[in-house]
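J.: Provide a 3D model corresponding to the input given below.
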Amino acid sequence: MKIAVSGKGGVGKTTFVAALARVFAENGKKVIAIDADPVANLAVTLGMKNVSEIVPISQMKDLIKERTGASDEYGKFFSLNPKVTDLPEKLSLEHEGIRLLVLGAIKRGGGGCACPESAFLRALLSHLIVQRDEVVIVDMEAGVEHLGRATVRAVNALIVIVEPGSKSIQTAFQVKKLADDIGLKSIYAVGNKVASDEHKSLIKNGLNNIPVLGFISYNDKILESDIVGRAVFAENDQLLSEVRQIKENLVQSTKGT
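T.: Presented below is the predicted three-dimensional model:
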């Protein structure tokens, strides 16, 4: 399974990615979780320690320069297909059966030429999605910027996390349009922070033709885990139970893709 997860900021993408990674790992699957959100919180959500010491891959300038052949001079050539096959083992952190890679942010606009960084991260992500045999789950910002046209064919599902509310639902349609533009058709939604049947109906009716894989209830233990600094799924049977059902629905929905 190769899964990308997107959605508006604050809807609970990272919580879902961490719990889904845990559910796959507890079934004996090898899992690589990729933090591709500029606001990188997946490590702490998985319960990893010393997360402030993690250096995002996009900030590894010497490595990127070495692999892409880029120079400091503007306009110079660099490789669009750098060697990355050895990096998942070298750059990932392992925690309770889950490997984590933190990609980091890409500078845009006036921040200088980010082309070598972008090419490097795209090559690494493409390798992970297309060539590796682990379950790969990508925590993305509200878009599909990290997914090139070459990688989308290997993605089994793009899951948009939606909370009750028109802004979150509108973001889901924006993400769907971006995904459609690059040919990614297997798009699903998961409702989060759901506190009533009315919330479920609001999400289902609002999403119209985007299939909903399931719902995650509003859960005080999720906030508590952040306060005390433990994994979001630790001591949270309700969250794991709901995500297990979502995972089963996902597997059934993507058979043959």
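
J.: Only C-alpha atoms from now on, for both contacts and neighbour counts.
T.: Fine.

J.: any idea how far residue 150 lies from residue 122?
T.: Between residue 150 and residue 122 the distance, using C-alpha to C-alpha, to the nearest Å, works out to 10 Å.

J.: between the two, which one's more packed in?
T.: residue 122 (22 against 12; other C-alpha atoms under 10 Å).

J.: quick one, what contacts the more buried one?
T.: For residue 122, the contact set (C-alpha atoms under 8 Å, 6 or more residues apart in numbering) comprises 146, 147, 148.

J.: Give me the neighbour count for the first one.
T.: Spelled out, that is residue 146. As a burial measure, the neighbour count of residue 146 was computed by other C-alpha under 10 Å and equals 19.

J.: which residues touch it?
T.: When contacts are taken as C-alpha under 8 Å, 6+ apart, residue 146 is in contact with 36, 121, 122, 125, 140.

J.: Quote the end-to-end distance of stretch 248-257.
T.: Using C-alpha to C-alpha, the span of stretch 248-257 from its first residue to its last is 15 Å.

J.: pretty sure residue 213 is touching residue 188, no?
T.: Yes - with contact defined as C-alpha atoms under 8 Å, residue 213 and residue 188 form a contacting pair (6.6 Å).

J.: Which residue of the two possesses the greater neighbour count?
T.: Residue environment comparison for residue 213 versus residue 188 gives the larger neighbour count to residue 188, 22 against 18, counting by other C-alpha under 10 Å.

J.: Can you tell me the SS state at the spatially most central residue of the chain?
T.: When C-alpha atoms, centre = their mean is applied to the chain, the residue found nearest the centroid is residue 139 (1.5 Å). When states are read from DSSP: H, G, I helix; E, B strand; the rest coil, the local structure at residue 139 comes out as strand.

J.: how far away is it from residue 38?
T.: Using C-alpha to C-alpha, one gets 10 Å for the distance from residue 139 to residue 38.

J.: One more: residue 62?
T.: The span separating residue 62 from residue 38 equals 20 Å under the rule C-alpha to C-alpha.

J.: Neighbour count for those two, which is higher?
T.: Summary of the neighbour comparison: residue 62 and residue 38, criterion other C-alpha under 10 Å, with residue 38 having more neighbours (16 against 10).

J.: Would you agree the more buried one is in contact with residue 143?
T.: No - using C-alpha under 8 Å, residue 38 is not in contact with residue 143; the gap is 11.9 Å.

J.: Could you also give me the structure for this next sequence, so I can compare it with the first?
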Amino acid sequence: MRIGVAGKGGVGKTTIAATMARLFARRGYRVNALDGDPNPNFAAALGLPEAEIERLTRVPREGVMEERMGPGDEASLHLTRPFDEVVETFGAVGPDGVRMLTMTGLLGAGQGCICGQHGMVRGFVDELGALRPEDVTILDTEASIEHLSRGTVKSVETLLVVVEPYFRALQTLGRTVPLARELGIPNVYTVANKVRSTWDEATIRDYSNRLGAEVLAFIPYDDAAADADRHNQALIDAAPDSPTVAAIEEMVGTLIGSAPRRLPDRPTVAAASTI
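T.: Below you'll find the model as predicted:
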């Protein structure tokens, strides 16, 4: 299962992505966490120690992926090294065995765009889907809609668009859903975060319905999430019994039950891969 997490900045998408990753892993799934944000925070939200985070290196295209011609002279990117070797070289294995990789990053002040990195992320996610179909790969995207215009998330099977019950967040949802459909992403869901009232629920549900996007989860406003961030802790470690974690746990169960590619009910985490 390949899941992309999108949304306006500050809506809580990285916290949700990280908590999902840990919860999938605790259910026995092999989980790959890919940070597609050039301002990366996924590793911290997962709960990696600071020393591990400092050792993370952006995955380069050179020596990791190569372009090959397919049917109809269509080029695509493919891994040239075993995935576990890529993790060992550039990433880290975090809490609950989640494999963490940083996929994008700025080249420096005034050094231009990172357009090529977007294409590499798309190819990387596509390869994981082909070579490791029983893995759960979660791509945390940057806080914009550029990853949609560049097709970065084109290879995901499910896109979760995280929103708050505020107009600007809903505006972003309204721009994201049509672009995701243009890319041909099979499943596009709304995830309502920081919900305080039935009015909030109704507002988000009504807006989503008008877009034809199902609301997958209503996650309540929870001071524990802000407290965890304030202390640089993973939410699932700081407040494992919080309402937010409970709501995300329920969402993970829903995703497993409706997976585009059926996930095994009680998977066996594979030994080191040779792909």
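
J.: Just the ones of the contacts of residue 146 of structure 1 in strands?
T.: 36, 140 (DSSP state E).

J.: Neighbours of the equivalent of residue 57 of structure 1 over in structure 2, how many?
T.: Residue 57 of structure 1 maps onto residue 58 in structure 2, with residues paired by TM-score structural alignment. Taking other C-alpha under 10 Å as the criterion, the count of residues near residue 58 of structure 2 is 18.

J.: mind listing what residue 58 of structure 2 touches?
T.: Applying C-alpha under 8 Å, 6+ apart, the residues contacting residue 58 of structure 2 are 90, 101, 102, 103, 104, 105.

J.: what helix or strand is the second one on?
T.: What it means is residue 101 of structure 2. Using DSSP states H and E, residue 101 of structure 2 sits within strand 99-102.

J.: who touches that strand?
T.: 31-36, 40, 43, 56-59, 87, 90-94.

J.: Now a PyMOL select for only the buried ones of these.
T.: Command for PyMOL, covering only those of the contacts of strand 99-102 of structure 2 found buried under the criterion 16 or more other C-alpha atoms under 10 Å:
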select buried, resi 31+32+33+34+35+36+40+43+56+57+58+59+87+90+91+92+93+94
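
J.: now the closest residue in space to residue 211 of structure 1 that isn't next to it in sequence: how far from residue 47 of structure 1?
T.: Computed as C-alpha to C-alpha, 6 or more residues apart in numbering, the closest residue to residue 211 of structure 1 that is not its neighbour in sequence is residue 188, at 5.1 Å. Here residue 188 of structure 1 is placed at a distance of 27 Å from residue 47 of structure 1 (C-alpha to C-alpha).

J.: Show me where structure 2 has its strands.
T.: In order along the chain, structure 2 carries the following strands (DSSP E): 2-7, 31-36, 65-69, 75-79, 92-93, 99-102, 136-141, 158-163, 187-195, 214-220.

J.: Any chance of TSV for those strands, columns distance to residue 240 of structure 2?
T.: As requested, the strands of structure 2 are exported to TSV (distance: least, C-alpha to C-alpha, whole Å):
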stretch	distance to residue 240 of structure 2
strand 2-7	21
strand 31-36	19
strand 65-69	38
strand 75-79	36
strand 92-93	20
strand 99-102	21
strand 136-141	20
strand 158-163	21
strand 187-195	17
strand 214-220	15
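
J.: before we move on, back to that, which residues are in contact with each of residue 150 and residue 122 of structure 1?
T.: The contact sets of residue 150 of structure 1 and residue 122 do not overlap (C-alpha under 8 Å, 6+ apart).

J.: Hmm, residue 147 of structure 2 is touching residue 156, no?
T.: No - no contact is recorded between residue 147 of structure 2 and residue 156 when judged using C-alpha under 8 Å, the distance being 12.0 Å.

J.: tell me the contacts of the nearest residue to residue 18 of structure 2 once chain neighbours are set aside?
T.: The spatially closest residue to residue 18 of structure 2, leaving aside those adjacent along the chain, is residue 46, at 4.9 Å (C-alpha to C-alpha, 6+ apart). Contacts of residue 46 of structure 2 were listed using C-alpha under 8 Å, 6+ apart, and they are 15, 18, 19, 21, 22, 94, 95, 234.

J.: burial count for the fifth one?
T.: Here the count is done by other C-alpha under 10 Å, and residue 22 of structure 2 has 24 residues near it.

J.: who's in contact with it?
T.: Neighbouring residues of residue 22 of structure 2 by C-alpha under 8 Å, 6+ apart: 46, 95, 96, 98, 236.

J.: go on, the last one?
T.: Residue 234 of structure 2 makes contacts with 15, 18, 19, 44, 45, 46, 47, 228, as judged by C-alpha under 8 Å, 6+ apart.

J.: which residue in structure 1 lines up with it?
T.: Matched by TM-score structural alignment, residue 234 of structure 2 corresponds to residue 231 in structure 1.

J.: How much space separates its match from residue 119 of structure 1?
T.: In this view, residue 231 of structure 1 and residue 119 of structure 1 are 32 Å apart by C-alpha to C-alpha.

J.: ok, now residue 215 of structure 1?
T.: 36 Å.

J.: the more surrounded of those two?
T.: When neighbours are counted by other C-alpha under 10 Å, residue 215 comes out ahead of the other of residue 215 of structure 1 and residue 119, with 24 against 18.

J.: Leaving out the residues flanking it, which one is nearest to the more buried one?
T.: Distance criterion C-alpha to C-alpha, 6+ apart; nearest residue to residue 215 of structure 1, sequence neighbours excluded, is residue 191 at 4.5 Å.
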